[in-house]
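1. show me the folded form of this:
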Amino acid sequence: MVFSLNLANVYGFDLGAYSAILIEAETGQVLYEHNADEELPPASITKTMAMLIAMEAIESGEVSLEDTVTVSRYAESMGGSQIFLDAGTELTIEDLLKAVTVASANDASVALAEGISGSYYSFVDKMNERAKELKMENTNFRNTTGLPEAEHYTTARDITKMSQKVIKYPEIREWGQIWVDYIDLPNRQAMLTNTNRLILNYQGMDGIKTGHTSEAGYGLASSAVRDDMRLISVVLKAESESERQELTTRLLDYGFNNFRQQTLISDDEAIHNVEIPGSRNGTASVRVAQDLNVVIPRNDDYETELNYYIEEEYDFPILEGETVGEVGVKMNGQEISRKEIVAAEEINRANIFTRLFRGAANTVRDFINR
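-> Purely as a prediction, here's the structure:
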């Protein structure tokens, strides 16, 4: 579960973009935003969702990177950015994904969708279903390409939600850093040139997706990591490719220069004396399943508070590593993140006499406090 603490106004930074947002990728904390909820045509940034659906299908075992797809006439007919695939050509899902990620190929995105779902529009339905699951409340997809179509829109904020998911896949990060590559086709090699020029000159850049149409202007959803902190930025409706690069650079620089990630609890750190109802000792040692991190301004002190949410009933014994609840962190009174907590040791059930004694003691205590 992730919450969002908006730190956008901490430094009074003004990017000057039509629509933009900057978040920390793990926590989703907003570090800057301007007009982030206006519904806009995303152009090829749309393909971020197609990439995510494909990677999740691979992860689940539904398909594999080695599976082959036959290019349809519909895929061949796509205009705009493409690698000029001929109908009947067979490619692997890996090649198609690489063509989408690196070269933003419309024909490859359609072939990929058909290969995974069988039907192109069934895949588009999956995109919308996944958008709802990710609480992308101001998004509607009509295609995988981002080519102009009525009622095809999203927002800068919604783009960060799918970007957070897709950038977790190492293949996406690897392909996102490729400048030039080639795919072998029956009679030629298709050259893939990255549409995101910032991978050449912005430190830590590893994705995610560019977009451009006359209607949408120039957009870029980007990911960069420094000092173990990953930032995701989205800039929409820039007036030129150079402007979207400049705005993205300024936005990411603002984030890395003014904020830092802090680990409040590491996953190898035992948390002692946490109350576990019904346990032999009444309390036990636990730990977080993953590091509990927050993002804070570099030059300001922010008060943090931890709260434990322990499940009320268990099947004893609770084995080491089993989930016992969650720990939430508040910053300046606002909850920003929760992490699962697990038993750091085997926890056994209290015997019947101990449970009866504790029940009686609690009854007396409640009576006194009435």
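2. hey, let's count contacts and neighbours off CA atoms from now on
-> Will do.
3. any idea how far the most centrally placed residue in the chain is from Leu22?
-> Against the mean C-alpha coordinate of the chain, by CA atoms, centre = their mean, the closest residue is Gln164 at 1.3 Å. Taking CA to CA, to the nearest Å as the criterion, Gln164 is separated from Leu22 by 12 Å.
4. how about the helices of the protein, start to end?
-> In the chain, the helices defined using DSSP state H lie at 47-60, 73-76, 93-103, 106-117, 120-133, 156-166, 170-176, 241-258, 352-368.
5. turn these into a markdown table, columns for distance to Ser266.
-> As requested, the helices of the chain are exported to a markdown table (distance: least, CA to CA, whole Å):
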| stretch | distance to Ser266 |
| --- | --- |
| helix 47-60 | 27 |
| helix 73-76 | 48 |
| helix 93-103 | 33 |
| helix 106-117 | 38 |
| helix 120-133 | 29 |
| helix 156-166 | 21 |
| helix 170-176 | 23 |
| helix 241-258 | 22 |
| helix 352-368 | 33 |
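6. any idea which of those helices gets closest to Ala270?
-> Ala270 lies closest, by CA to CA, to one member of the helices of the chain: helix 352-368, at 25.7 Å.
7. report all helices and strands that that closest one contacts.
-> Applying 3 or more CA pairs under 8 Å, 6 or more residues apart in numbering; DSSP states H and E, we find helix 352-368 packed against no helix or strand.
8. one more to line up against the first:
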Amino acid sequence: MIKALSTTWRGGWFAGLLATTLLSLVATSTYAALPTPGAPDLSARSYVLLDYATEQVIVERDADRPVPPASITKLMTAYLAFQAIKSGNIALDDQVTVSEKAWRMGGSRMFIEVGTQVTVEALLQGMIVQSGNDAATALAEYIGGNEESFVAQMNATAERLGMDETHFENPTGWPAEGHLMSARDIATLLSQLIHEFPDLYKYFRQKSYTYGGIKQYNREKLLFRNEWVDGGKTGHTEAAGYCLATSGARDGMRLIAVVLGTDSDEARNNQAEALLNYGFRHFETVDVRSGGETLASPRVYKGEMDQTPVGLRQDLSVLVPKNQRDDLAISLKLDGELTAPLNQGDAVGSLVVRLGEQAIAERPVVALSDNPEGGLVKQATDSFWLWWDN
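-> Here you go, the predicted model:
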């Protein structure tokens, strides 16, 4: 259970007397929390485990180190393709003519033929399931007009998403100087892809795809080992090592794991799986407060109404070790005495969530309704009380 919401603000006894501030008290455990077991010891060059709902990092090593990402690059190619589909710029049944450049791509391939027409949906499956460099190039040329324009879109999108340690040189992940991503940036991208395109994300769950009579299986082996894993992207080059970005959901909780620079296919699978299992076994998501829920109704001076309800714009959840839920406490800090006019959505303070002595989340608190200025008598009376109170 979460401890009672406490409220603090700058102001005197009169403001405090008139504010409705505390939510119901909740009993808390008298036992000390057990220590959370340490994270698994991994050999990956860098890695990160991210909670999808709260965007909290559970564990990481060198998560901001830019390294070659290999075919994990195709997450961004898929993101831009999904974006183009969602906006109506392209459709799944559009026919794409395969260029000679796409046909000549080396590495993993879907085996499309130059001059033939292939649907956008088939190319998506060829790129996501089969990791086809030819499919990724064909999609990039179709969406961007040419590969260079598409790569510019990739980099602009990375900047918009706050992927500060990422730079792309191509849509495939083919080795190129300066083509780099960090584990944290990859986790951010996969999280956004899942959030923005839940219907199209289904292609990452697909275990095999057949094109031209050639059946290829998804290289994301955790799909075959765990029913709760629902997709991601592998990558491998000599410079990148064996890499994996994957996601899974269990008991209403979704985690994203990224491991970069392992020394084998089995190592990347085992280490990503170890991260996911660690997160699911030892952590839980706790819903703190709902967006729009009244946290308090503090005194408002010079307004038509004496009080205004305040709360969060959006739902707030936090991630905590399973044995430390009872150590959560929340406090509402108002910025001072509130005076009208107040408009719905105006920031009036902040809500802080603490786990023991550590602040783990802070969100702005806003007015949940309008409170226009009161009449002249009301304003004069409240001006006196403000003077008296201070």
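9. still on that earlier bit, quick check: neighbours shared by Gln164 and Leu22 of the first structure?
-> Here Gln164 of the first structure and Leu22 have Ile232 as joint contacts, going by CA atoms under 8 Å, 6 or more residues apart in numbering.
10. what's the local residue count around the aligned partner of Gly162 of the second structure in the first structure?
-> Alignment note (TM-score structural alignment): Gly162 of the second structure maps to Lys135 of the first structure. Using other CA atoms under 10 Å, Lys135 of the first structure has 13 other residues around it.
11. likewise for Glu133 of the first structure?
-> 10.
12. and it, how close does it get to Ser337 of the first structure?
-> Applying CA to CA, the value for Glu133 of the first structure to Ser337 of the first structure is 19 Å.
13. that older thread, of the helices of the first structure, which is nearest Tyr11 of the first structure?
-> Minimum separation from Tyr11 of the first structure across the helices of the first structure (CA to CA) falls at helix 241-258, 8.4 Å.
14. Val166 of the first structure pairs with which position in the second structure?
-> So, by TM-score structural alignment, Val166 of the first structure is matched to Leu193.
15. repeat that for Leu231 of the first structure.
-> In the second structure, Leu231 of the first structure lands on Leu255 (TM-score structural alignment).
16. do the same with Ser117 of the first structure
-> Aligned by TM-score structural alignment, Ser117 of the first structure pairs with Gly144 of the second structure.
17. and the closest residue to its match other than its chain neighbours, what is it in contact with?
-> The shortest distance from Gly144 of the second structure to any non-neighbouring residue, by CA to CA, 6 or more residues apart in numbering, is to Phe150 (4.4 Å). Contact partners of Phe150 of the second structure, counting by CA under 8 Å, 6+ apart, are 140-141, 143-144, 171.
18. if you set the cut-off to 7 Å instead, what comes out?
-> 140, 143-144 (CA atoms under 7 Å, 6 or more residues apart in numbering).
19. in the first structure, which of the residues you listed remain in contact?
-> Contacts conserved in the first structure for those, counting by both residues aligned by TM-score structural alignment, their matches' CA atoms under 7 Å: 140, 144.
20. so which of the contacts of Phe150 of the second structure is the most crowded?
-> Ala140 (27 neighbours).
21. ok, it touching Glu147?
-> Yes - using CA atoms under 7 Å, Ala140 of the second structure is in contact with Glu147, at 5.6 Å.
22. picking up where we left off before, wait, which of the contacts of Phe150 of the second structure is closest to Gly231 of the second structure?
-> For the contacts of Phe150 of the second structure, the nearest to Gly231 of the second structure is Ala140 (21.8 Å; CA to CA).
23. contact partners for the closest one?
-> By CA under 7 Å, 6+ apart, the contact set of Ala140 of the second structure is 146-147, 150, 171.
24. the same query, at a cut-off of 6 Å, please.
-> For Ala140 of the second structure, the contact set (CA atoms under 6 Å, 6 or more residues apart in numbering) comprises 147, 150.
25. could you do Ser72 of the first structure as well?
-> Contacts of Ser72 of the first structure by CA under 6 Å, 6+ apart are Ala87.
26. what residue of the second structure takes the place of it?
-> Under the alignment defined by TM-score structural alignment, Ser72 of the first structure corresponds to Ser99 in the second structure.
27. from Asn133 of the second structure, how far off is its match?
-> Between Ser99 of the second structure and Asn133 of the second structure the computed distance is 13 Å (CA to CA).
28. ok, now Ser182 of the second structure?
-> Taking CA to CA as the measure, Ser182 of the second structure falls 21 Å from Asn133 of the second structure.
29. could you find the closest non-adjacent residue to Leu80 of the second structure?
-> Distances taken as CA to CA, 6+ apart place Met154 nearest to Leu80 of the second structure, at 7.4 Å, with adjacent residues excluded.
30. count of residues packed around that neighbour?
-> Met154 of the second structure is flanked by 24 other residues according to other CA under 10 Å.
31. before we move on, what about Lys215 of the second structure?
-> Using other CA under 10 Å: Lys215 of the second structure sits among 12 other residues.
32. nearest residue to it other than its sequence neighbours?
-> Closest residue to Lys215 of the second structure apart from its sequence neighbours, by CA to CA, 6+ apart: Tyr209 at 5.7 Å.
33. ok, Val318 of the second structure - contacts?
-> Contact analysis of Val318 of the second structure by CA under 6 Å, 6+ apart lists 54, 285-286.
34. residue in the second structure paired with Glu90 of the first structure?
-> With TM-score structural alignment as the criterion, Glu90 of the first structure matches Gln117.
35. residues contacting that match?
-> Contacts of Gln117 of the second structure by CA under 6 Å, 6+ apart are 95-97.
36. one more time with 10 Å
-> Gln117 of the second structure is in contact with 94-99, counting by CA atoms under 10 Å, 6 or more residues apart in numbering.
37. highest neighbour count among those residues?
-> Counting by other CA under 10 Å, top hit in the contacts of Gln117 of the second structure: Val98 with 22 neighbours.
38. buried stuff in stretch 325-345 of the first structure?
-> Under the neighbour-count criterion of 16 or more other CA atoms under 10 Å, stretch 325-345 of the first structure has 325-331, 335-345 buried.
39. keep only those of those that are in strands.
-> Residues from those lying in strands, with DSSP state E as the criterion: 325-331, 335-343.
40. ok, so of these, who is nearest Tyr308 of the first structure?
-> The closest of these to Tyr308 of the first structure turns out to be Val327 (CA to CA; 4.5 Å).
41. would you confirm that that closest one contacts Asn293?
-> No - the criterion here is CA atoms under 10 Å, and Val327 of the first structure misses it with Asn293 at 11.8 Å.
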